[in-house]
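Give me the fold of what follows.
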Amino acid sequence: MRGCISKRKNGTYAYTVEMGKNAEGKRRQKMKAGFNTRKEAEQALAKVLADMGRGSYIEETKETVQEYFTKFLELKRPNLRPGTVKTYKWLIGYHIIPQLGQIPLTRLTPHHLVTMYEKLRLDGGLSPQSINHVHKVLHDGLATAVRYETLNRNVAALVQPPKIPKAKTNVWTDVELVTFLEYSKPYRYYMIILLAATCGLRRGEAIALRWEDVDFTKGTIKVAQSYVRGEKGHAFQEPKTKAGIRTIALPQMTIDALKHQKVLQAKDKLAAGVKYTDHGLVSQTKNGLPINPYYFEARWLDMLRKSGVKCIRFHDLRHTHASLLLLQNVHPKIVSERMGHSSVGITLDRYSHTYGVDYKAAQEINRIIH
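A predicted model of the protein is given here:
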């Protein structure tokens, strides 16, 4: 491997490197100009020759961040869930490209990322969690570029995204839960609410529950899919959790509500006639279509306002379910399985507040050693 330095007519310096021969046996050279001093050009040449000696040299590309991440999204699309594709598309299109799009990919530095995160926080009003999502997509995209030898390092791996503060779990007491369930009983979407409150289902899991996943004989449901808003309309995918498909035992009140729901759907089918498009879901619109989660969220907030019960997120119904079970000394392992957590450690960490001050432990240790 050889290289040389030359002075240009405009007074700047350039280096030229011998790159061997191409497939046709012709000599290949690489030249880079624009160095203000000979020393700068010599240092750059020495680095290129050292990288080539180690086998880590990657030829610079003029591809911008925008061009690369547009291609990256299409490369990832076949391996992503519909909801994840939508998230990646939004994060790339609304945050990464507007902030970094015109920078050449090989010139991207950790400083660019740190500056962007701060700008998203101050000017964009993004939460630490949202900025972490941006960072995750950047890290994934740049790691892919390294694997395909477009880059020789992932600058996102050198940057620490903002720390996500631990969210405070907001739950209802048993009295508040009973009050709201009684209030919401006449509403069309009561079944979705009840499944979250009595089975710990996520919103998408409750909306996506099918009749084929309900076993009235055994008194169980199988959580086998979740509803997401894809790029084009609704889509279904496997549950979010790594624990995968799970089976949950139903309380009698939920079994009774499911039977009543069947009757209500039969009336809907009769009223809609040929307009009814049955998707086989436990909760559907009057015409049999899946329920839009954003429309449901609006109805949920409306019910909360009118009920007079303390306002919580719909997702907090799931937290309420776990907290009430742990307060009744249901084994954390059982609660973890109902929630679909990948480990019991997640359950214990998330709901440790449920136990409060452990007077029982103090009494037990006193009994043992006193």
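
only C-alpha atoms for contact and neighbour calcs from this point on.
Noted.

Centroid-nearest residue for this protein?
Nearest residue to the geometric centre of the chain (C-alpha atoms, centre = their mean): residue 84, 6.7 Å.

Please enumerate residues in contact with the helix or strand containing residue 72?
Under the criterion of DSSP states H and E, residue 72 resides in helix 65-76. Contacts with helix 65-76, where a contact means C-alpha atoms under 8 Å, 6 or more residues apart in numbering, come from 85, 88, 89, 92, 97, 100, 101, 102, 103, 104, 105, 141.

hmm, back to that, the residue nearest to the centre of the chain belongs to a strand?
No - counting by DSSP: H, G, I helix; E, B strand; the rest coil, residue 84 falls outside a strand, being helix.

which residues touch it?
Contacts of residue 84 by C-alpha under 8 Å, 6+ apart: none found.

Between the contacts of helix 65-76, which sits nearest residue 35?
Proximity of the contacts of helix 65-76 to residue 35 (C-alpha to C-alpha) peaks at residue 104, which lies at 18.2 Å.

which one of the contacts of helix 65-76 is nearest residue 221?
Within the contacts of helix 65-76, proximity to residue 221 (C-alpha to C-alpha) peaks at residue 85, which comes in at 28.5 Å.

for comparison, sequence B:
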Amino acid sequence: MANKEGHRRFGSIRKLPSGRYQARYRGPDGIMRTAPHTFATTREAEQWLTIVESEIIKGEWQPPEDKETRLAPYGRSWIAERKLQPRTRENYEDLFRLHILPALGEMAIGTLTPASIRSWRRKLLDSGTTEPQAVKAYSLLRAILNTAAKEDEIIRQNPCRIPGYDRYHTPERPTATVVQVLALADQMPDRFKALITTAAFSGARWGELIALRRADYDPANGTLRIHRKVAALKAELVFGPPKSAAGLRVVTLPAIAKAALDEHLKQHVNDGDEALIFTGDKGALLRTGNFRRAVKWEAALGNAGMPAGFHFHDLRHTGNTLAASTGASTRELMVRMGQSSMRAALIYQHATNERDREIASDMDKRIAKATKLKKPKDAKKPKKQG
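Got it, this is the predicted structure:
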């Protein structure tokens, strides 16, 4: 049969020696493409061309070869090319390798559907993956496919659009009282007492604390300049900036934390602006695992009357609660704690240092009041002689 391109407004159809029909068309990119399969009749070929033409008119057409892009290489490239913190990159690589690749890696991105995503997640949970890990894996997959849909236009719509899959119930973490914080500090070796009080009353994170140097502390004003952190990678510890712009901040310490830190600097910190403030016995960078073993963390918790499973990171909640109880605004609290996305940081970063000092001063009053509770109320007064 003769080529029918001259009789068609879009595309062409020709009969093959096999007796079946082949459809071809020129895409918006100017490239001639052939249908992925042949047709038994010209009517079937015409219907297929009509569908393709409709997709082009509606702006929904995509190069067929894009739909063949496999998730495995695309996802690896996505992680490698993103601007990520080193620790975040490692976490993404692990999530992708352990939870996404085994089931979905060889699938073409264009074949992924909400149904296949639901099936994948169900299998993850059935295989023993915890819900928090499943949520993290789903969130990573959604971010990868968002790029495939919105930037690279490999797919028209992200199949990861299932309500509830990006959330899980997080039990509320415990908040230590001031008395418990001080009791926990008393259980520490001398070298780590100030680390506990500074963590609790400054709101600084572990990685921010162990990155602090002498130059970051202003003893005259009792302030800490937090501008970098240490990320614990698999092979090494790496210094870098905080996770977001909100992490760049100056925090005023309450007097009790300032006093502990001043004493710590005299006893345990080398001279020189670059000397790290918190280190191990031999001056090495601290790792969470080594620290827990060195201070016998679980035993220390029990001796301080604190619940088992209390994390070092939970100390932040004490300072946050105290600061909130002073009447500090949401903006001031977010700045002090460094809790914000980059966008939110632009809103919250305008809190003044003077107001931060007022917050720290009010915290002092509450700490002083709370520490009086350490004395038993029923203590008997000594009898008078005579």
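
And the TM-score between these chains?
After superposition, the two chains reach a TM-score of 0.75 (TM-score structural alignment, normalised by the length of structure 1), with 328 aligned residues with a C-alpha RMSD of 3.5 Å.

ok, back up a step: buried ones in the helix holding residue 72 of structure 1?
Of the residues in helix 65-76 of structure 1, 65, 66, 67, 68, 69, 70, 72, 73 count as buried by neighbour count, 16 or more other C-alpha atoms under 10 Å.

can you give me the helices for the stretch 1-150 of structure 1?
Assigned helices in the stretch 1-150 of structure 1, in chain order: 38-54, 65-76, 82-91, 97-100, 110-122, 128-147 (criterion: DSSP state H, counting those that start in this stretch).

And these: which comes nearest residue 292 of structure 1?
Within the helices of the stretch 1-150 of structure 1, the stretch nearest residue 292 of structure 1 is helix 82-91; the backing value is 13.8 Å (C-alpha to C-alpha).

Measure the mean distance from the closest one to structure 2 post-superposition.
Here the mean offset of helix 82-91 of structure 1 against structure 2 after fitting is 1.2 Å, by mean C-alpha distance after the TM-score superposition for structure 1.

Now do the same for residue 148 of structure 1: its match in structure 2.
Residue pairing (TM-score structural alignment): residue 148 of structure 1 is matched to residue 152 of structure 2.

angle of the helix holding residue 72 of structure 1 against helix 82-91?
180 degrees (axes from the mean of the first three to the mean of the last three C-alpha atoms, to 10 degrees).

Please state the offset of helix 65-76 of structure 1 from the chain centre?
Centroid separation for helix 65-76 of structure 1 versus its chain: 19 Å, with C-alpha atoms, centre = their mean, to the nearest Å.

Also stretch 250-258 of structure 1?
Centroid displacement of stretch 250-258 of structure 1 relative to its chain, using C-alpha atoms, centre = their mean, is 31 Å.

matching residues in structure 2 for it?
Aligned by TM-score structural alignment, stretch 250-258 of structure 1 falls on residues 253-261 of structure 2.

List the buried residues for the matching stretch?
Neighbour counts over stretch 253-261 of structure 2 (16+ other C-alpha under 10 Å) mark 253, 254, 255, 256, 257, 258, 260, 261 as buried.

between these, which is closest to residue 113 of structure 2?
For the buried residues of stretch 253-261 of structure 2, the residue nearest residue 113 of structure 2 by C-alpha to C-alpha is residue 253; the value is 52.1 Å.

just checking, that closest one touches residue 223?
Yes - counting by C-alpha atoms under 8 Å, residue 223 is a contact partner of residue 253 of structure 2 at 5.9 Å.

So what's the residue count around residue 284 of structure 2?
Applying other C-alpha atoms under 10 Å, we find 10 residues neighbouring residue 284 of structure 2.

do you know how far residue 254 of structure 2 is from residue 266 of structure 2?
Separation of residue 254 of structure 2 from residue 266 of structure 2 (C-alpha to C-alpha, to the nearest Å): 19 Å.

for residue 143 of structure 2, same thing?
48 Å.
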